[in-house]
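Novice: this one's sequence-less:
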């Protein structure tokens, strides 16, 4: 459910492409538009399903393959890879059209899933998941570009609504399906079945690509080329730095310390180039909104990664039962999103930016109580139900705030910043939680789980402060 808001952001980031009317020849072939809708929604649904399904089955994976110290790395590798791929795909699609990025994305997404599904060790599974994440990053952006170039303007809102639903539905059914498959057959099928469905959807989409209008762009000026190169280098450096921190968290030795220091140095250089000025200092308004999104994602994804592991390994739940907890949070996330959509007025919407993170923090701390000796699992169920509602209240509200406070000509930039902050926050949150977990899990007991969940709750508390500073735009 962590990416549920991304369709709205991506729709905005398509900028002028989404605003263009499709060519007359496409408008006269409604079946092309219908097939594009079916194929693209299917691809997005499969990518969203895989993200949620893996969170459900990872406790079973680690029971089979071992490598508990690499648990957070396997969970975070696709996030770090996707940071790089999103920037690459945007530049690729702008320069040469969406075909190449889409084809490479589908092939890498499938190859990574197959590698993960056949992996004999947790290390190789993490590598496969990194390839999968890179492929997912390459294939998402072109789908939005295709809508802008092929779909009549009057029908584009329907596409974006369907894209949003493509993220919601897997959150409702994905964990239960994945848990059932893992319990009844093998966790490997959660990885191996999706490439077949992905390639089937792509075979429907592939013939439609001949209808994509040719790219008619003049050669960009020198300053535009320099900006593109700077963004690509910064995104690549940020992704590699996040990956280094994740690996460092799994290695308590000298190599881990060196990797950690290198990762921190890389972030110090690259992150300021990707986020709005003042984001790290929590400047009032949009910069704080971007920072708040990163903190929220760091908290939610970290807790959502370790909570199923706690329920399966400590409380002896099945993968399917643990997945149902994630499904409940998806339902409350959707309910919270619906509620915030009915809140009007700057003052009332400003309250959402404090209340949402506060509910996420409270819910995470309540869920963490399930890691205390002798505690019942109801703490996890109740806590994560509350946490999902908090995310639903604040996550889309931050998107609305950022877009409304930014000139239309800069919507693409601010949307990109929100997505980068989401991915970076999740990757770094997992790196920190993974380091704590790895350091403490070997001591026995449930200290590693408790530390990871308390860290996630603490990050959510920081998001309360960031949300309050973002809310100054609402009052203004």
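Specialist: That came through, no problem. All of these numbers come straight from a predicted model, not from anything done at the bench.

Novice: from now on I want contacts and neighbour counts done on CA atoms only, so please keep to that.
Specialist: OK.

Novice: which parts of the longest helix seen in the chain are buried?
Specialist: If you go by DSSP state H, the chain has its longest helix at helix 30-65. For helix 30-65, the neighbour count (16 or more other Cα atoms under 10 Å) marks 32-33, 36-37, 39-62 as buried.

Novice: do stretch 336-345 as well
Specialist: By 16+ other Cα under 10 Å, the buried positions in stretch 336-345 come out as 336, 337, 340, 343.

Novice: can you give me the end-to-end span of it?
Specialist: Using Cα to Cα, to the nearest Å, one end of stretch 336-345 lies 17 Å from the other.

Novice: give me the distance from it to the chain's centre.
Specialist: Chain-centre distance of stretch 336-345: 22 Å, with Cα atoms, centre = their mean, to the nearest Å.

Novice: in which helix or strand would I find residue 273?
Specialist: Residue 273 belongs to helix 254-274 when assigned by DSSP states H and E.

Novice: for that helix, buried residues please.
Specialist: Across helix 254-274, burial judged by 16+ other Cα under 10 Å covers 256, 259-264, 266-267, 270-271, 273-274.

Novice: dump those into a markdown table; add distance to residue 192 as well.
Specialist: Listed next are these as a markdown table, based on distance: Cα to Cα, whole Å:
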| residue | distance to residue 192 |
| --- | --- |
| 256 | 32 |
| 259 | 32 |
| 260 | 33 |
| 261 | 36 |
| 262 | 35 |
| 263 | 32 |
| 264 | 35 |
| 266 | 35 |
| 267 | 34 |
| 270 | 35 |
| 271 | 35 |
| 273 | 38 |
| 274 | 35 |
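
Novice: tell me the one of those nearest residue 13?
Specialist: Checking the buried residues of helix 254-274 against residue 13 with Cα to Cα, the nearest one is residue 274 at 14.6 Å.

Novice: my read is that that closest one contacts residue 415, right?
Specialist: No. Between residue 274 and residue 415 there is no contact under Cα atoms under 8 Å: 11.5 Å.

Novice: do you have the helices of the stretch 101-250 of the chain handy? List them.
Specialist: Taking DSSP state H, counting those that start in this stretch as the test, the helices found in the stretch 101-250 of the chain are 122-150, 156-184, 188-205, 222-249.

Novice: mean neighbour count and distance to residue 94 added to those, as CSV?
Specialist: Below are these laid out as CSV (neighbours: other Cα atoms under 10 Å; distance: least, Cα to Cα, whole Å):
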stretch, mean neighbour count, distance to residue 94
helix 122-150, 26, 9
helix 156-184, 21, 20
helix 188-205, 18, 20
helix 222-249, 21, 10
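
Novice: out of the ones you listed, nearest to residue 359?
Specialist: For residue 359, the closest of the helices of the stretch 101-250 of the chain is helix 156-184, at 19.7 Å, according to Cα to Cα.

Novice: and here is the other one:
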């Protein structure tokens, strides 16, 4: 195990008051909300943006630039958080996001808007990763899961309701407010973070795979540029397009070579030896491809073809959202109860294919309820396929690779979204150009009229009809050609192996946030701790036999002395020394409240005073070690379904159990007279 993998936090944040924890959580939610929202908020505004700025051929890049930059920043932000502190990276990401939002709102050309969106994406990637990691830093162990799940759900909800909010801004203010609205929120977020979030860094600074990240960024960007420019800016057989594709191949091959050699790769190639990781990564790419591609171009269909406002186009995509969340929750519940998951990506990709095909038949005469049914079907399919992919991967890889594997699946979904938006855009632009030219000649109207949904609706029906048909034909063509992608996903899903779910993975499956969120930390120890705590959360509070633990340890200690010894041992490990005042300050109580506990322990020969510092006697050391060993043994019995024969996995497991046992002494076994933390 490498030094970075074995790293444990060098400084544990002081216990925080409940009010401060809630303020921090609210601040982190703001960061996640903005980052997730801006991936889709512009979709309903795109027709109006094109009408104002022109550049319809570059429309896809308004979304794609954001997603590619976000994927790159996601790979960097976790490591930078370990290097420089997550609080600093969170604030810096917020500042970058503000800069991108201001430039985007002020942009008077499509090129500048795309650059601004890339800047926004860099900030968004940092916000998402550090938001999840900050929860792990500041929330008490026993409560962490519910906060992380809520944060993941926020990410999911804001991603899919973005089009409606974008429509509201576009219709009632300006499309520029889709970006300006971020500025005051982000400023408040940064200021509150400066006052409330503690500074935590890792003891061992991680190695950052800069070369690997640069190569994957170059390869993906060249591929997307080739797809975007092919047939529009340059002929498919031109030197530019062939050169871009060749550069992409070279960069991606070099990326694989680098990942096979570096000590801490961004995406370890050994993960692809796992059938589950490989298949789930491909399916995540396809799900992202279909979801963001459809959500980007559905509003264009609704505004140009159906003649609805930007707000209404966002509202009318809600059946897709309803379907997605319904089957996400349903599939998670069923997987959590049965432990079987292979059926869901098979059924999901099949239903996605049906939904995309049905949507390719829509035109101006398609009724509201019928188009809603088609969107609902597509959403049902996406929800069935998406929720279980992350869970399946987390269940199948070694715990030493858990954070990296989760990041990998998230990365492939984000890149799939970027490719989906680009491919949808290329198909749309290549098809729309000739159709729209013919329609404009027939209608005898200038191109500017056709680019703006509002002016198009104002035309007489006989003039508007050929233009509307051009848009309908082009968007139907897009959905029809994406059907084979979903069919490919259906065929690939049959290759997925079904591995019996661990108890911790069953708990994750029931939490819709897990299907959306990026991992809270790439550190395998943190991931294993979180998995163990999920198992413990399934038990009733009184299922943790605190008095039984003391009896199993053969200890004559009461809960008060066991807590006191645990406090001294924990402080000695982390800081080397501790006083009664230090412990009282940690738990936000006056020293007079805890002094009797330590005086009793001193009379019983368990602790001694070294000046003002507390120290364990030999007897006290034996007692606390026995209690911690009893906790560890009890936890091992609860987690008996795990395969711990691999020496590296066993070492990681023992490290996590020791850490949790120490925290349980801190959080669970304090005397009843002491108030809970906060």
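Specialist: Now that the structure is in, tell me what you want to look at. Keep in mind that what you see is a predicted model, and the values were worked out from it rather than measured.

Novice: what segments of the stretch 401-550 of structure 2 are helices?
Specialist: Counting by DSSP H, counting those that start in this stretch, the helices of the stretch 401-550 of structure 2 are 402-443, 447-451, 453-458, 461-493, 503-509, 512-516, 524-537, 546-552.

Novice: closest one to residue 12 of structure 2 among these?
Specialist: Shortest distance between residue 12 of structure 2 and the helices of the stretch 401-550 of structure 2, using Cα to Cα, is found for helix 524-537: 12.9 Å.

Novice: tilt between that closest one and helix 144-172?
Specialist: 100 degrees (axes from the mean of the first three to the mean of the last three Cα atoms, to 10 degrees).

Novice: which residue numbers in structure 1 does helix 524-537 of structure 2 align to?
Specialist: Under TM-score structural alignment, helix 524-537 of structure 2 has no counterpart anywhere in structure 1.

Novice: list the buried residues of that helix.
Specialist: Neighbour counts over helix 524-537 of structure 2 (16+ other Cα under 10 Å) mark 524-537 as buried.

Novice: any chance you could list what contacts it?
Specialist: Residues outside helix 524-537 of structure 2 that contact it (Cα atoms under 8 Å, 6 or more residues apart in numbering): 5-6, 8, 141-142, 145, 399-403, 503-505, 507-508, 520-521, 639, 652-653, 655-657, 659-660.

Novice: for the buried residues of stretch 336-345 of structure 1, give me a markdown table that also has secondary structure and distance to residue 233 of structure 1.
Specialist: Output for the buried residues of stretch 336-345 of structure 1, formatted as a markdown table (DSSP: H, G, I helix; E, B strand; the rest coil; distance: Cα to Cα, whole Å):
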| residue | secondary structure | distance to residue 233 of structure 1 |
| --- | --- | --- |
| 336 | helix | 37 |
| 337 | helix | 35 |
| 340 | helix | 37 |
| 343 | coil | 40 |
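
Novice: from those residues, which is closest to residue 447 of structure 1?
Specialist: The closest of the buried residues of stretch 336-345 of structure 1 to residue 447 of structure 1 turns out to be residue 336 (Cα to Cα; 31.5 Å).

Novice: counterpart of that closest one in structure 2?
Specialist: Alignment note (TM-score structural alignment): residue 336 of structure 1 maps to residue 327 of structure 2.

Novice: list the contacts for its match?
Specialist: 380, 381, 383, 384.

Novice: what residue of structure 1 matches up with the second one?
Specialist: Put plainly, it is residue 381 of structure 2. Per TM-score structural alignment, residue 381 of structure 2 is aligned with residue 390.

Novice: that match - nearest residue in space that isn't next to it in sequence?
Specialist: On the basis of Cα to Cα, 6 or more residues apart in numbering, the spatially nearest residue to residue 390 of structure 1 that is not a chain neighbour turns out to be residue 356, at 4.0 Å.

Novice: how much does the helix or strand hosting that neighbour stray from structure 2?
Specialist: Remark: residue 356 of structure 1 resides in helix 346-368, with elements defined by DSSP H and E. Compared with structure 2 after fitting, helix 346-368 of structure 1 deviates on average by 1.9 Å (mean Cα distance after the TM-score superposition for structure 1).

Novice: so after that helix, what's the next helix or strand?
Specialist: Immediately after helix 346-368 of structure 1, counting by DSSP H and E, sits helix 378-404.

Novice: residue 33 of structure 2 against residue 152, yeah?
Specialist: No. Between residue 33 of structure 2 and residue 152 there is no contact under Cα under 8 Å: 10.1 Å.

Novice: residue range for stretch 395-409 of structure 2 in structure 1?
Specialist: So stretch 395-409 of structure 2 sits over residues 404-418 in structure 1, by TM-score structural alignment.

Novice: list the buried residues for that stretch?
Specialist: Neighbour counts over stretch 404-418 of structure 1 (16+ other Cα under 10 Å) mark 405, 411, 412, 413, 414, 415, 416, 417, 418 as buried.

Novice: residues contacting it, please?
Specialist: 9-10, 12-15, 274-276, 285-286, 290, 293-294, 399, 402-403, 473.

Novice: now with 10 Å, please.
Specialist: The contact list for stretch 404-418 of structure 1, computed with Cα atoms under 10 Å, 6 or more residues apart in numbering, reads 6, 8-16, 86-87, 90, 274-276, 279, 285-287, 289-294, 398-399, 402-403, 420-422, 424, 473-474, 476.

Novice: for ChimeraX, what selects the buried ones among those?
Specialist: Selection of the buried residues among these in ChimeraX, burial being defined by 16+ other Cα under 10 Å:
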select :6,8,9,10,11,12,13,14,15,86,87,90,274,275,276,279,285,286,287,289,290,291,292,293,294,398,399,402,403,420,421,422,424,473,474
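
Novice: check which helices and strands the helix holding residue 356 of structure 1 sits against.
Specialist: Judged by 3 or more Cα pairs under 10 Å, 6 or more residues apart in numbering; DSSP states H and E, helix 346-368 of structure 1 is in contact with helix 286-313, helix 319-341, helix 378-404, helix 447-470, helix 472-475.

Novice: start and end residues in structure 2 for the first one, please.
Specialist: Taken onto structure 2 by TM-score structural alignment, helix 286-313 of structure 1 occupies residues 277-304 there.

Novice: how distant is that stretch from the center of its chain?
Specialist: Centroid separation between stretch 277-304 of structure 2 and its chain, computed with Cα atoms, centre = their mean, is 16 Å.

Novice: what of stretch 263-272 of structure 1?
Specialist: In terms of Cα atoms, centre = their mean, the centre of stretch 263-272 of structure 1 is set 20 Å apart from its chain centre.

Novice: show me what residue 349 of structure 2 aligns to in structure 1.
Specialist: Using TM-score structural alignment, residue 349 of structure 2 lines up with residue 357 in structure 1.
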